[in-house]
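Peer 1: Structural data only, the sequence is not supplied:
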C-alpha cells in the first residue's frame, strides 16, 4: 500500500487532525495535542512501513516531541482549540491510517499525551540529562522512533530507514 510512499508535509497531516475533531461532541485540538498526534502518526508509520510519514523532524522540546514549523503556524492560538482549516488533505489510504491513530490517541488530553511521550525512550534519549522543563532543539532521530515503536509490535530493529 505504501511501497512508493513519499513523505508529506507535517502541515497536511496536522490539517487532517484539526479538521477531523468532532466539535459537536466536544472534541478540541490544541497546538500541544496536535503536535503529539502528528508525532504518534509519524511514529506508527515508521514502525509499520520503515519510512517516515512526514518530511520534518521532531525536536525533543520540554512539552514533548514538536515540529518547529507546526509551532510557528499555530503558536498564536496558545492553549485554545484550533479552528477548522482549508487546504490539501492526505489521500484516502493515509486518511485511513490517520483515522486509526486518532481513534487510539485522540481520546487523550494534550497533557496526557505529553506525559506519554515523556515516558518513552525516543524523547528521553534525545533529551539526554536535561531537566524536563529545560529548552532543547535536539532532533529525535526517526530511526530511534521507528525502532522503539516497531519493538512494541514485535518487529526487529533496523539500521537504516527505507528511501
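Peer 2: Okay, I see it. Please read all numbers here as calculations on a predicted model, not as lab measurements. Numbering: from 1, shown residues only.

Peer 1: alpha carbons only for contacts and neighbour counts from here, please
Peer 2: OK.

Peer 1: residue nearest the centroid of the protein?
Peer 2: By C-alpha atoms, centre = their mean, the mean C-alpha position of the chain lies nearest to residue 39, the distance being 1.3 Å.

Peer 1: Give me the three-state assignment for that residue.
Peer 2: Three states are possible here, and by DSSP: H, G, I helix; E, B strand; the rest coil the one that applies to residue 39 is helix.

Peer 1: Isn't it up against residue 60?
Peer 2: No: contact between residue 39 and residue 60 fails when scored by C-alpha atoms under 8 Å: they sit 11.1 Å apart.

Peer 1: If we ignore the residues flanking it in sequence, what's nearest the residue nearest to the centre of the chain?
Peer 2: Nearest residue to residue 39, sequence neighbours excluded (C-alpha to C-alpha, 6 or more residues apart in numbering): residue 65, at 6.7 Å.

Peer 1: what about versus this one:
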C-alpha cells in the first residue's frame, strides 16, 4: 500500500499551518521543518501503517533529515522560510529529460488533521530544541549514531526503528530498538 502523501506535501502543510496560526511561536526555519517532518513520520508510524511518506529519513549530524526537503530550503540557512513551498519532480515521458517541477498534491483531510495535531504539539519549539530532542538517548537518530559511531555517511534511519521507538512511547508493544 502506498504512503498517503509525500514529504514535500507534508512540508507545505506545516508551512501553511504556520501561516494560518496567529499564535506566538518560533517560525519554521529549515531545521525546524526537518524535525517536524521526522516527528510527523514517527507519530504516524506509531499509530498507522504504511509510512506517512515514502522518502527515507537520514541521520545527519544535526538530526533526522529528508534530503529532498533539505535541498529545497537550504538557502534559508537558519532564517525562517518565507514565500516558498516545496515542489516535486515528476516524470512526464519516456525520454531522459521528460520531467517537470510541480507543486505536490495537498495531503488528504485525515492526514491534514493529523499534521495539525503534530503542529500543535511541536510548534512552540525551535529547530535547535527539536534537534536536541532527536539526539536524546533511545531516540532513533541516537540509536543509529550509536550503531555507526559516526554520521559521516549520513545513514538512513529505518522506518521500523522509528515505528518501534514511537510505539513504545505510546505504550504499544514491547520492542527491542537497540538491535537496529
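Peer 2: That came through fine. Since the model is a prediction, treat every value here as computed from it, not as a measurement.

Peer 1: Now the TM-score, please.
Peer 2: Once superposed, the chains reach a TM-score of 0.85 (TM-score structural alignment, normalised by the length of the first structure), with 154 aligned residues with a C-alpha RMSD of 2.2 Å.

Peer 1: what residues are up against the residue nearest to the centre of the first structure?
Peer 2: Residue 39 of the first structure makes contacts with 58, 65-66, as judged by C-alpha atoms under 8 Å, 6 or more residues apart in numbering.

Peer 1: Among these, which one is most surrounded by other residues?
Peer 2: Greatest neighbour count in the contacts of residue 39 of the first structure, by other C-alpha atoms under 10 Å, goes to residue 65: 27 neighbours.

Peer 1: mind checking which helix or strand that residue is in?
Peer 2: strand 64-66 (DSSP states H and E).

Peer 1: returning to that earlier point: what's the spacing between the residue nearest to the centre of the first structure and residue 151 of the first structure?
Peer 2: 17 Å (C-alpha to C-alpha, to the nearest Å).

Peer 1: if you go through the first structure in chain order, where are the strands?
Peer 2: 59-61, 64-66 (DSSP state E).

Peer 1: Please tabulate these in CSV, including the columns distance to residue 144 of the first structure.
Peer 2: Listed next are the strands of the first structure as CSV, based on distance: least, C-alpha to C-alpha, whole Å:
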stretch, distance to residue 144 of the first structure
strand 59-61, 13
strand 64-66, 13
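
Peer 1: Residue 156 of the first structure matches what in the second structure?
Peer 2: Mapped onto the second structure by TM-score structural alignment, residue 156 of the first structure lines up with residue 173.

Peer 1: right, and residue 166 of the second structure touches residue 40 too?
Peer 2: No: counting by C-alpha under 8 Å, residue 40 is not a contact partner of residue 166 of the second structure; they are 11.0 Å apart.

Peer 1: Among these two, which residue is more densely surrounded?
Peer 2: Between residue 166 of the second structure and residue 40, counting by other C-alpha under 10 Å, residue 40 is the more crowded of the two (27 against 22).

Peer 1: thinking again about what came up before, pull up the gap between the equivalent of the residue nearest to the centre of the first structure over in the second structure and residue 101 of the second structure, please.
Peer 2: In the second structure, the residue matched to residue 39 of the first structure (TM-score structural alignment) is residue 38. Here residue 38 of the second structure is placed at a distance of 24 Å from residue 101 of the second structure (C-alpha to C-alpha).

Peer 1: And residue 131 of the second structure, by the same measure?
Peer 2: 30 Å.

Peer 1: residues contacting the closest residue in space to residue 150 of the first structure that isn't next to it in sequence?
Peer 2: Nearest residue to residue 150 of the first structure in three dimensions, chain neighbours excluded: residue 47, at 4.3 Å (C-alpha to C-alpha, 6+ apart). Taking C-alpha under 8 Å, 6+ apart as the criterion, residue 47 of the first structure is in contact with 145-150.

Peer 1: try 10 Å
Peer 2: 41, 142-143, 145-157 (C-alpha atoms under 10 Å, 6 or more residues apart in numbering).

Peer 1: swap in residue 27 of the second structure?
Peer 2: Neighbour list for residue 27 of the second structure: 15, 18-19, 33, 79-82, 123-127 [criterion: C-alpha under 10 Å, 6+ apart].

Peer 1: What of residue 6 of the first structure?
Peer 2: Applying C-alpha under 10 Å, 6+ apart, the residues contacting residue 6 of the first structure are 51-55, 163.

Peer 1: quick one: which of those is most hemmed in?
Peer 2: Going by other C-alpha under 10 Å, residue 52 tops the contacts of residue 6 of the first structure with 27 neighbours.

Peer 1: OK, contacts around that residue?
Peer 2: 5-8, 41-46, 142-143, 145-146, 161-163.

Peer 1: From those, list the buried ones, please.
Peer 2: 41-46, 142-143, 145-146 (16 or more other C-alpha atoms under 10 Å).

Peer 1: Nearest to residue 119 of the first structure among those residues?
Peer 2: Proximity of these to residue 119 of the first structure, judged by C-alpha to C-alpha, is greatest for residue 145, which lies at 13.3 Å.
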